[in-house]
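**Q** here are the coordinates; sequence isn't available:
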C-alpha cells in the first residue's frame, strides 16, 4: 500500500529543469498537463471500477468514489494533481477513511469527574500510553485499502512521460 505523500505517487521527468519557465508557451504546457491528468484520472477510475473490491481496492457500490476522482492543473500550469475530492453526494470525505483505515474503539477523551488522580483529575502514570497501545494493537473496523491513485500513475507512467515530453517540446518552438 502506498502512502499518498510517498514518492510513488509523484512523477518527475528530466530534461527541462535548467530552463526558465518564461520561455515556454503556457497554453501548450497546460494542454499537455490536462491530457496527462485526464489519462491518469481515467486509469484510476478504471482500476477502481474493474477491481470490484479485489486487489485491496475499495468496493464501488454507489459510484460516489468514482465520480470524486478528478484532476486539477495548477495556476502556473506546470503541475497537475489527480485526487479524489469531496463531492456534494458525500456527507464525509470517506476516501481518506478507505485509504488510512479506522481502528476499533474510540479516541481517548477527558476523564469523567472523579475517575482520575488528584485535584486535577489526571490519569495515572502510563495509563494513557497503555490505552493507546491497546487501541493501535487492536483490530481494524475499516481495513486500509490500496492506493489506486498511485497505481494508476505507475500503470500509465510511460504514456504520461511521452505526453509531457511532447508538450514541453512543442511549447519551446
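**A** Yep, it's here. This structure is a prediction, so every number in the text was calculated from the model and none was measured.
**Q** only C-alpha atoms for contact and neighbour calcs from this point on.
**A** Will do.
**Q** What distance do you get for residue 59 to residue 171?
**A** For residue 59, the distance to residue 171 (C-alpha to C-alpha, to the nearest Å) stands at 41 Å.
**Q** Below is structure B, check it against A:
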C-alpha cells in the first residue's frame, strides 16, 4: 500500500513522446485509455470489496462507495480519470473525508470581536491537534490499484498507441 499525502496518482508511458498527438488515431487511443481505466477501476473496486478490519481501506458496509467508482476518458482521449462520483445513494460526497480523515473537536473559531488572552488560540489549536481522529485517514485504494495494475496498464497503453500509429 502507498502512504502518499496526495489524492492523485498517475502513470507515464514512454516511447511515444516524439510523436505529435495528431499522428495517432484518436478512436484507438481512447479505446486503449478506456480499457486501462476499466482495469484500474475494477482493481479499486476489488480493494474496497475485500477490505475488512485488518486493511487500511474504508470498510464495505453498503457498497455505495465501491459502486460509485468510475473511469472517465478526457475529451482529447489522452487521459483517463478513475474516481468515485457522488451518487443518489450518498447523502454527502465523502471519499475525501475518508482519505484525509477528520480530527476530533470543532474548528477554532473567532470570538465575535472579543480579544483572547495571549497564546490562547495556539493552545486551543494544540489541544485539537492532540485529540484523536473522529474519522481516521484511510489508504488511497485507487492509487494502490494503479500500482497493482501498473504492468497491465502499461501493456494496454503501449499496444493501443502502437495500433493508433499504424
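**A** It's in. Nothing here was measured: the structure is a model prediction, and the numbers come from that model.
**Q** Could you pull out the strands in the first structure for me?
**A** Assigned by DSSP state E, the first structure shows strands spanning 69-73, 80-84, 102-103, 140-142.
**Q** and among those, the most buried is which?
**A** Mean neighbour count (mean count of other C-alpha atoms under 10 Å) peaks for strand 80-84 among the strands of the first structure, with a mean of 20.
**Q** how close does that one sit to the second structure?
**A** Mean deviation of strand 80-84 of the first structure relative to the second structure after superposition (mean C-alpha distance after the TM-score superposition for the first structure): 0.7 Å.
**Q** How many residues are close by the residue lying closest to residue 31 of the first structure once chain neighbours are set aside?
**A** Closest residue to residue 31 of the first structure apart from its sequence neighbours, by C-alpha to C-alpha, 6 or more residues apart in numbering: residue 167 at 7.6 Å. Residues lying near residue 167 of the first structure (other C-alpha atoms under 10 Å) number 22.
**Q** aligned partner of residue 167 of the first structure in the second structure?
**A** Under the alignment (TM-score structural alignment), residue 167 of the first structure pairs with residue 160 of the second structure.
**Q** Please apply the same query to residue 139 of the first structure.
**A** Aligned counterpart of residue 139 of the first structure in the second structure: residue 132 (TM-score structural alignment).
**Q** isn't its match right next to residue 101, touching?
**A** No. Checked against C-alpha atoms under 8 Å, the pair residue 132 of the second structure and residue 101 is beyond contact range at 10.6 Å.
**Q** And those two? Which one has more around it.
**A** Ranked by neighbour count (other C-alpha under 10 Å), residue 132 of the second structure and residue 101 place residue 101 first, with 15 against 12.
**Q** hang on, the earlier thing: the residue nearest to residue 31 of the first structure reaches residue 26, doesn't it?
**A** No. At 9.8 Å, residue 167 of the first structure does not count as touching residue 26 under the criterion of C-alpha under 8 Å.
**Q** measure residue 83 of the second structure to residue 74 of the second structure for me?
**A** 13 Å.
**Q** Equivalent analysis for residue 46 of the second structure, please.
**A** 24 Å.
**Q** Now do the contacts for the residue nearest to residue 31 of the first structure.
**A** Shown in contact with residue 167 of the first structure (C-alpha atoms under 8 Å, 6 or more residues apart in numbering): 28-29, 31-32.
**Q** Rebuild those as TSV, extending it with neighbour count.
**A** Compiled in TSV, the contacts of residue 167 of the first structure are given as follows (neighbours: other C-alpha atoms under 10 Å):
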residue	neighbour count
28	19
29	24
31	16
32	25
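**Q** quick check, nearest of those residues to residue 20 of the first structure?
**A** The closest of the contacts of residue 167 of the first structure to residue 20 of the first structure turns out to be residue 29 (C-alpha to C-alpha; 13.5 Å).
**Q** The closest one contacts residue 171, correct?
**A** Yes. With contact defined as C-alpha under 8 Å, residue 29 of the first structure counts as touching residue 171 (6.3 Å).
**Q** What residues of the longest helix seen in the second structure count as buried?
**A** The helix spanning the most residues in the second structure, taking DSSP state H as the definition, is helix 26-49. With burial defined by 16 or more other C-alpha atoms under 10 Å, the residues of helix 26-49 of the second structure counted as buried are 26, 28-45, 47-49.
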